[in-house]
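# got a structure for you, letters missing:
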């Protein structure tokens, strides 16, 4: 029996004997999954096929953190989804990882119990390589006390030698923490490459805005810009209806609120969309942008991440410099529509190059 399926069965047995998660989280628990089975989530054609060499890797993340989860599933190893853990749950998780013979563990984000698990793994097997991957910006960290505390726990573990290295997906954060004496590197999220048809921008164009109500997500501004552009027959917003939008009936008819979609349904909608939006006020390395690229759907985003740093043409066309300016977003939409065929061709080439760069960089990060 393959190792990842063995872990899944063992973990299920453990759950029967001891509650390892809060009751509200039990329904969402998923156990170890081979990266090759992700086609069920991303649709057929997923190509996370460049597996990490020289490392027997398991990536750990919370099952309900959608962006972090998407990024984690591209790291090339097996997956272990762990929500809140009791002390006994930590012991069971450590036993599962050690018995399976993993040599490398990547913690994506740092949830309740992850620091206990890291300490236990290192104390029981000092040779195991442990990594913390931080998916967030400084602005995101300061939104809540918990966010700031989680980052402090990660950096403290690295300085103590429990974590061998920290990878930051936000450009520049790795330099900040190296300055303060923490072993840190920049890590790029991979592109979940897809087979997809070439799109056209026509009178049935669809806009996708997968932003929540958090003020940093800038959802209101993006909706108004999509409406004002008069470029879309439908605008899908993955959120509850926003009551504070002062719209007439004609405008409201174009808006479709669809909070609660499954990941598979979101990806299906992404594949059908003409343009996605992620013009937020602060970002790290947004998976919405990378998933859009993967599905052949350009994503207009704020100038607050480094995904397009290697391609000046894409930077100029897909980044909005004034994220909270409705008119600046409208200008971006119109420019993309005007250059849509050429933009799609560039994005296709860029996706392959960027994914290779991300994969090679992560392999180097694990083996440094």
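Perfect, thanks for sending it. Keep in mind it's a predicted model, so treat the numbers as computed, not measured. Numbers count the residues shown, from 1 in each chain.
# Going by C-alpha atoms from here, please, whenever you check contacts or count neighbours.
OK.
# For residue 352, give me its contacts.
In this structure, residue 352 makes contact with residue 193, judged by C-alpha atoms under 8 Å, 6 or more residues apart in numbering.
# measure it to residue 294 for me?
Residue 352 sits 9 Å away from residue 294, going by C-alpha to C-alpha, to the nearest Å.
# Please identify the helix or strand for the residue most central in space within the chain.
Closest to where the C-alpha atoms of the chain average out (C-alpha atoms, centre = their mean) is residue 67, at 2.9 Å. Using DSSP states H and E, residue 67 sits in helix 66-72.
# returning to that earlier point: so who does the spatially closest residue to the residue nearest to the centre of the chain that is not a sequence neighbour touch?
Nearest in space to residue 67, with sequence neighbours left out and distances taken as C-alpha to C-alpha, 6 or more residues apart in numbering, is residue 287 at 5.8 Å. Counting by C-alpha under 8 Å, 6+ apart, residue 287 touches 67, 70-71, 189.
# separation between residue 287 and residue 138?
Relative to residue 138, and taking C-alpha to C-alpha, residue 287 is found at 18 Å.
# who's in contact with the residue lying closest to residue 204 once chain neighbours are set aside?
Using C-alpha to C-alpha, 6+ apart and skipping the chain neighbours, the partner closest in space to residue 204 is residue 233 (5.2 Å). The contact partners of residue 233, taken as C-alpha under 8 Å, 6+ apart, are 203-206, 254.
# what about versus this one:
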């Protein structure tokens, strides 16, 4: 083993060798490896220990190198994505842990740099990590892979934030040539290097180092720490355990994170000012630049012994059984065959959608339509130009990002703008359908194929209609139980005087009992008292996510208020307008509904009707006001209150009954118990405006703290509700 280790360590190159020193005839080892077809991929989180009778003989790897390359070039990204999803469904915890860790790392580095972060994933494949990293605020994701077949799903349906695709995705025999002269703040791999034999590692690491900008990071999420390299198994035509501490070259520091993930270790490399190499313990990726925990190479080798012991014990078991390679090959082929059969069956079901639609429309369906007030948008247009839209800018620009919800699809009606806003701010992909005309079989096929391309695991129907019911039946037929179907009812019992609302609520309970729906939730609290079939917790809406530059917590007062409600009795429109317009010092009150002024009413402010607004216009108007008023007689979770919150403008509301959130100082500041009392509305308005003018820092901190608390709780509830 000592001789083998010395041979692997010979020829190590500093990773920061300038590209111009390579010369026309001096290919890097990485380029040579790529030219010979060495794999640069994968996402595996399994650990299948040695199944070779000679696990310490890497020089036998040349046939396996070619086989590994052929395996990945011949593997469809759609098939491999389905294999990963199958493992996730079986309870593998590694995938979610990796996604959470990488999200924290990118956010930490972006905050440290204080500018947009350029990131490159080496071995991006079908886009598992691109699906959430590309949407992170201040992160410019780029992906490289040597296999076009693996990248096809990512190119065909890029996630939000990855455009223009041609400038963000690279494919070619080696990364240095494919990306050109670009360099990055963070370069990372996830289970890529384990599929490359030991003699290729120095060259691959050299290439990766050249892609890292000065001051940047190279992050490897790879095999657990070992003191020297060994061949692990034949899974995917070859896996190796590599000694990354030993491979650290002069001029670089290695920060080792053991125990941060269940099945992998994390290695963060950074250049140092000396020509030596140093080693540190990494306790959290939120502190990747911390250099207080220096350790020695010897101590890392001692730390790696348990992993090596596990390898030797398992290797002995496999050798005694005598059929390790054969059993592994059969297992892998069985997994792949199962996935391909599922995909084939799904395609067959898609072909029969037209007949299914005829059958569905022959059955009794919900016939009641929402009342005009429920369909009328507060801003925007009333008609859907397209029957189906996918990840439209209106539905993704202000969305929160959470990797745990990157496989969730929200399906909503384009015409119902309050619900569309709530859907658009939540993490996950978005499909908007029309509510006002029937969907065709082609529309259904597009929805199903979109869920397939995105690798969806859950679809959340935000609101309900005859069109939504047909889509539910279609998705259940195509995907079976592999796709979790959920629905959110956005009404309240106060609205049961509308036949539409009462009929909708009752129908959802029946669909939940029948099993067509896997879960039903409400945005009004304690609705589970109506039925045990309902999700026990209130589903909280999120505020829009806006860039810090668009926030104005500390802007000077404008002496303006905003009343965005429709002009009807349960929205309490005139009460809100009269209180705002009669407050001393208030100069303007903006409304979006017609208002009839009377000369005998003591209004001190001008009431200005701005009419319907699009989303950007709405946000701009909110930023031009001191306070929003939405004190209604019946309310769930008003979106304008959340839109005001994210722009640093408090919104008065009636009691919302949000549990522990109601005890937050912000909610005690803005909630009005007596929604029909002009005096209580005025007292609350004076309270908010007074605090904003008297103590703007306290006011801003209160809103920021409440926003963070609300978002964390809202996402946790979504996770409980939507995750299979």
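Perfect, I can see it now. Everything quoted here is computed from the prediction, not taken from an experiment.
# picking that back up, tell me the counterpart of the residue nearest to residue 204 of the first structure in the second structure.
Using TM-score structural alignment, the partner of residue 233 of the first structure in the second structure is residue 587.
# ditto for residue 297 of the first structure
By TM-score structural alignment, residue 297 of the first structure lines up with residue 649.
# cool, and residue 351 of the first structure?
Matched to the second structure by TM-score structural alignment, residue 351 of the first structure sits across from residue 707.
# which stretch of helix or strand covers that match?
helix 696-722.
# Enumerate the helices of the stretch 201-350 of the first structure by residue range, in sequence order.
219-229, 249-253, 263-272, 287-294, 312-318, 326-338, 340-367 (DSSP state H, counting those that start in this stretch).
# hang on, isn't residue 188 of the first structure packed against residue 169?
Yes. Counting by C-alpha atoms under 8 Å, residue 169 is a contact partner of residue 188 of the first structure at 5.7 Å.
# what residues are up against residue 246 of the first structure?
If a contact means C-alpha under 8 Å, 6+ apart, then residue 246 of the first structure has no contacts.
# The second structure: which residue goes with that one?
Match for residue 246 of the first structure (TM-score structural alignment): residue 598.
# what's around the match of residue 351 of the first structure, how many residues?
Taking other C-alpha atoms under 10 Å as the criterion, the count of residues near residue 707 of the second structure is 18.
# right, and it touches residue 644 too?
No. Counting by C-alpha under 8 Å, residue 707 of the second structure stays clear of residue 644, with 10.8 Å between them.
# re the thing from before, now the next helix or strand after the helix holding residue 67 of the first structure: which residue numbers in the second structure?
Counting by DSSP H and E, the element after helix 66-72 of the first structure in chain order, helix or strand, is strand 78-81. Counting by TM-score structural alignment, strand 78-81 of the first structure falls onto residues 429-432 of the second structure.
# The matching stretch vs the first structure, average offset?
Taken over the aligned residues, the distance from stretch 429-432 of the second structure to the first structure averages 1.2 Å (mean C-alpha distance after the TM-score superposition for the first structure).
# Next, report how far that stretch is displaced from the centre of its chain.
13 Å (C-alpha atoms, centre = their mean, to the nearest Å).
# What are the buried residues along it?
For stretch 429-432 of the second structure, the neighbour count (16 or more other C-alpha atoms under 10 Å) marks 429-432 as buried.
# List the contacts of the counterpart of residue 311 of the first structure in the second structure.
With TM-score structural alignment as the criterion, residue 311 of the first structure lines up with residue 663 in the second structure. Under the criterion of C-alpha under 8 Å, 6+ apart, the contact list for residue 663 of the second structure is empty.
# One more pass at 10 Å, please.
Residue 663 of the second structure is in contact with residue 657, counting by C-alpha atoms under 10 Å, 6 or more residues apart in numbering.
# coming back round to it: how near is the match of residue 246 of the first structure to residue 591 of the second structure?
Taking C-alpha to C-alpha as the measure, residue 598 of the second structure and residue 591 of the second structure are separated by 16 Å.
# what does residue 687 of the second structure give?
For residue 687 of the second structure, the distance to residue 591 of the second structure (C-alpha to C-alpha) stands at 22 Å.
# Between those two, which is the more surrounded one?
Shown here are residue 687 of the second structure and residue 591; by other C-alpha under 10 Å, residue 591 has more neighbours (22 against 13).
# Test my guess that the more buried one contacts residue 566.
Yes. Residue 591 of the second structure is within contact range of residue 566, at 8.9 Å (criterion: C-alpha atoms under 10 Å).
# show me where the stretch 151-300 of the second structure has strands.
Remark: strands assigned in the stretch 151-300 of the second structure by DSSP state E, counting those that start in this stretch are 169-171, 184-190, 212-222, 230-233, 239-241, 252-257, 265-271, 278-281, 294-295.
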